[in-house]
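# Pasting the sequence and the predicted coordinates here, then a few questions.
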Amino acid sequence: MQHSEVIIERRGTAGIIRLNRPRALNSLTLPMIRALAEALQGFASESDVASVVITGEGERGFCAGGDIRALHESARAGNDLAGTFWREEFRLNHMIAVYPKPYVALMDGITMGGGVGLSSHGRHRIVTERTRLAMPETGIGYVPDVGATWLLPKAPGEAGTWLGLTGLDIGAADAIYAGLADLQIASSRLDAVIDALCHLPRASVSSEVDALLQGFSEPLGESRLRQNVDVIDRAFSFDSVEEILAALAKEEGDFAAETCRVLLSRSPTSLKLALRLLRVGRRSASLAECLRRELGACLQMLDNPDFFEGIRAAVIDKDRNPKWSPASVEAVTAETVERFLKPAEPPLSL
């Protein structure tokens, strides 16, 4: 089956899904979300399918996230494409998290935003030496979504807070350290991995898939997050962005200085809202609870000037010089943050 932007095939006992927008780093459109959901539902019902593999076409990325230009245009036009996209994307994320068959995500190259949602909720998450993973939303006036407020608080210490607020990209070792991936396999061996999965017995279970993947795994390099765990945990343990910035200013070394510089370049409103969502996510009982909360925040973002300004600066004018409003974290009030926590209507059905 081909949906042009998504290629779906059965090969042996594997169901294979290929994101097929390589020139756009396989960024997601609403038709792609729908094609993915249809494919997963179909493979789940086929008794001859032992596992499902998702990968991205091209050599640069697995998936760079949602097509933010399309979301920007939708919001400007006042239609409901953005809201519909988020609702269906979040349902897909939840489907992946509870999928009844082994789901193998090959996170080769750029894996950001919605790409993390397609992979890190899965049962078998593979990274390579080319993986660059990030939740970069605070840099475009948005917030980590696709269930990130469920995933990131589960990272060791405050590593997830660092990832969610800075939006900086990390490599394979850091992705595994943060609990967003499981194994590193060389990109040159991914075709062999897929071929091996195609030859599994149709009644194979996750432990057998794990054993197969372990046979291809390679040693990890150094984790930058692990190396800087003390600084991260000291600075990001606070529940206000102002305190985090003050703590970073007291730390010595390039890592703290770079982190502080990056935070000061992000949308102040996004930073405060992201921190609030991450902290509430830490206390949440389920992914579904976090997704519902995130959807409410996302829909409120459509009235936030930083959302339009961030996308303008990143992908439309590409001047990389957003003018945030308010321009400082001190000017973002608790009342401003609170209005983003309005529940979505109607609630997200999962």
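That came through, no problem.
# Only C-alpha atoms from now on, for both contacts and neighbour counts.
Fine.
# what does stretch 216-226 rub up against?
Contacts of stretch 216-226 from elsewhere in the structure, counted by Cα atoms under 8 Å, 6 or more residues apart in numbering, are 159, 172-174, 177, 183-186, 189, 193, 232.
# got another, please set it beside the one above:
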Amino acid sequence: MTDADAEPTVLARASGGLGQLTLNRPRAINALDLGMIRLAHEALDAWEHDTEVDIVLLDGAGERGLCAGGDVRGLAERVNDGRAEETAQFFREEYALNARIAEYPKPFVAFADGITMGGGIGVAGHAAIRIVTERSQLAMPETRIGFTPDVGGTWLLGRAPGRVGEYLGLTGAVMDASDAVYAGFADHFVPSENLDGLRDALETRADPSSPTELVLLFDETPPPPKLAEARAWIDDAFAAETVPEIVERLRALSADRSLSERQRDETRATADLLGELSPTGLAVTLASVRRSRELPGLRDALAQEYGLVMWFATTQPDLPEGIRAQVIDKDRSPRWTPATLAELDPDAAASALAFQPETPLWD
């Protein structure tokens, strides 16, 4: 599959022992479609047993980011047309790529420079060495479209410190480089102006230094993470058992004079945001992140997410409605079903977690 300029939408080239994999849909901030996923698999197939390739590097074309996520317009079309098997096929191949990156037998380095969200986390967040820059913007924003974090995002969210995972998963908050390292979504901060130098070092290394040792030559200490400053109120509010109770705690904290004015504003804004998002998406996301925390591995988290995304895609109106409101019509006025947390079936999350797709994720 190619973009308007007729170039492949994934560029794969090997030089000096470095296999470079570049997502190449810059006009769409390299959003993933099925063709790109297959091209990435083909390159990894070719390099896995190629003795001339020692390291794999993933980056994105253009100045805006590594990857803005998956092709949600295409997802909405498949859901609205009732093409469940095509939807399932996309997720199966995407999740296989996510797992493969995590398990790849050669060092896998990802440059999460610029926007890296949703499906972008799936290809960068499970790499062996994850690089962020001062331009990085990382997020799992699925609740904004009435959906739930996937691509192994709940595996990462479940292992973030304290209740940061619940906070990031429910709100879809954007992390800068400092927050991404703090939350466990990245490993190293490298200024964007040094990425070319790091890329050259990985390709032309004159000694058998490990990729990590080379990265450390370019690594710098990022500023203090904002998430660390907010941990006290995040841990307090997002430890509550249900989403309505989280909102209730946030409202109470917004009136707590022991907090700074900025913290009170943050808790108030967070409560307001949760009141605007899909009640179903929020409840399922909270349950999914917490259950992922108890799972033994990434593949188990991906299997859980696969069941959830197929539950949304085949039984829930909020997913296509959220994509319509945020991406297609852009009226930012989704009509959720149900409309409020008070109207949500208390067993909704349990029903979602119990859902069994017709075609399993792993054969």
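Arrived safely, thanks for sending. Keep in mind that this is a model prediction, so the values were computed, not measured.
# Give me the TM-score for this pair.
In this superposition the chains share a TM-score of 0.96, using TM-score structural alignment, normalised by the length of the first structure; 346 aligned residues with a Cα RMSD of 1.4 Å.
# picking that back up, of the contacts of stretch 216-226 of the first structure, buried ones?
159, 172-174, 177, 183-185, 193, 232 (16 or more other Cα atoms under 10 Å).
# Export those residues as a markdown table, with columns for distance to Ser240 of the first structure and secondary structure.
A markdown table is the format used below for those (distance: Cα to Cα, whole Å; DSSP: H, G, I helix; E, B strand; the rest coil):
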| residue | distance to Ser240 of the first structure | secondary structure |
| --- | --- | --- |
| Ala159 | 16 | helix |
| Ala172 | 29 | helix |
| Ala173 | 29 | helix |
| Asp174 | 25 | helix |
| Tyr177 | 25 | helix |
| Leu183 | 34 | strand |
| Gln184 | 35 | strand |
| Ile185 | 38 | coil |
| Val193 | 44 | helix |
| Ile232 | 15 | helix |
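# just to revisit the earlier point, now distance to Glu89 of the first structure too, for the contacts of stretch 216-226 of the first structure, in JSON lines please.
Output for the contacts of stretch 216-226 of the first structure, formatted as JSON lines (distance: Cα to Cα, whole Å):
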{"residue": "Ala159", "distance to Glu89 of the first structure": "25"}
{"residue": "Ala172", "distance to Glu89 of the first structure": "25"}
{"residue": "Ala173", "distance to Glu89 of the first structure": "27"}
{"residue": "Asp174", "distance to Glu89 of the first structure": "25"}
{"residue": "Tyr177", "distance to Glu89 of the first structure": "26"}
{"residue": "Leu183", "distance to Glu89 of the first structure": "25"}
{"residue": "Gln184", "distance to Glu89 of the first structure": "26"}
{"residue": "Ile185", "distance to Glu89 of the first structure": "27"}
{"residue": "Ala186", "distance to Glu89 of the first structure": "29"}
{"residue": "Arg189", "distance to Glu89 of the first structure": "30"}
{"residue": "Val193", "distance to Glu89 of the first structure": "27"}
{"residue": "Ile232", "distance to Glu89 of the first structure": "31"}
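# ok, which pair from those residues is furthest apart?
Looking at the contacts of stretch 216-226 of the first structure by Cα to Cα, the two members farthest from one another are Val193 and Ile232, with 35.4 Å of separation.
# Surely Leu36 of the first structure and Val6 touch.
Yes. Between Leu36 of the first structure and Val6 a contact is recorded at 7.5 Å, counting by Cα atoms under 8 Å.
# Common neighbours of those two, please.
With contacts taken as Cα under 8 Å, 6+ apart, Leu36 of the first structure and Val6 have Ile17 as neighbours in common.
# For the first structure, which segments are assigned as strands?
Per DSSP state E, the first structure has strands spanning 6-11, 14-19, 51-56, 61-63, 103-107, 110-112, 124-127, 132-134, 183-184. These are given in chain order.
# Report the mean deviation for the second one after fitting onto the second structure.
Comparison of strand 14-19 of the first structure with the second structure after fitting gives an average deviation of 0.3 Å (mean Cα distance after the TM-score superposition for the first structure).
# hang on, the earlier thing: need the buried ones among the contacts of stretch 216-226 of the first structure in JSON lines with distance to Met135 of the first structure, can you?
Compiled in JSON lines, those are given as follows (distance: Cα to Cα, whole Å):
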{"residue": "Ala159", "distance to Met135 of the first structure": "13"}
{"residue": "Ala172", "distance to Met135 of the first structure": "15"}
{"residue": "Ala173", "distance to Met135 of the first structure": "16"}
{"residue": "Asp174", "distance to Met135 of the first structure": "13"}
{"residue": "Tyr177", "distance to Met135 of the first structure": "16"}
{"residue": "Leu183", "distance to Met135 of the first structure": "20"}
{"residue": "Gln184", "distance to Met135 of the first structure": "20"}
{"residue": "Ile185", "distance to Met135 of the first structure": "22"}
{"residue": "Val193", "distance to Met135 of the first structure": "27"}
{"residue": "Ile232", "distance to Met135 of the first structure": "17"}
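# Closest one of those to Phe255 of the first structure?
Out of these, the member with the shortest distance to Phe255 of the first structure (by Cα to Cα) is Ile232, at 9.3 Å.
# Just give me the neighbour total for the alignment partner in the second structure of Ala288 of the first structure.
For Ala288 of the first structure, the aligned position in the second structure is Arg299, judged by TM-score structural alignment. Taking other Cα atoms under 10 Å as the neighbour definition, Arg299 of the second structure ends up with a count of 20.
# Arg299 of the second structure - nearest residue in space that isn't next to it in sequence?
Ala99 (6.5 Å; Cα to Cα, 6 or more residues apart in numbering).
# Could you find the counterpart of Phe218 of the second structure in the first structure?
Under the alignment defined by TM-score structural alignment, Phe218 of the second structure is paired with Phe216 of the first structure.
# likewise Glu103 of the second structure?
Counting by TM-score structural alignment, the partner of Glu103 of the second structure is Val98.
# Can you get me a residue count around that match?
Number of residues near Val98 of the first structure (other Cα under 10 Å) recorded here: 12.
# now Pro141 of the second structure
Neighbour count for Pro141 of the second structure, taken as other Cα under 10 Å: 21.
# go on, Val337 of the first structure?
Summarising burial for Val337 of the first structure: neighbours were counted as other Cα under 10 Å, giving 18.
# and if you look at Glu193 of the second structure?
Number of residues near Glu193 of the second structure (other Cα under 10 Å) recorded here: 10.
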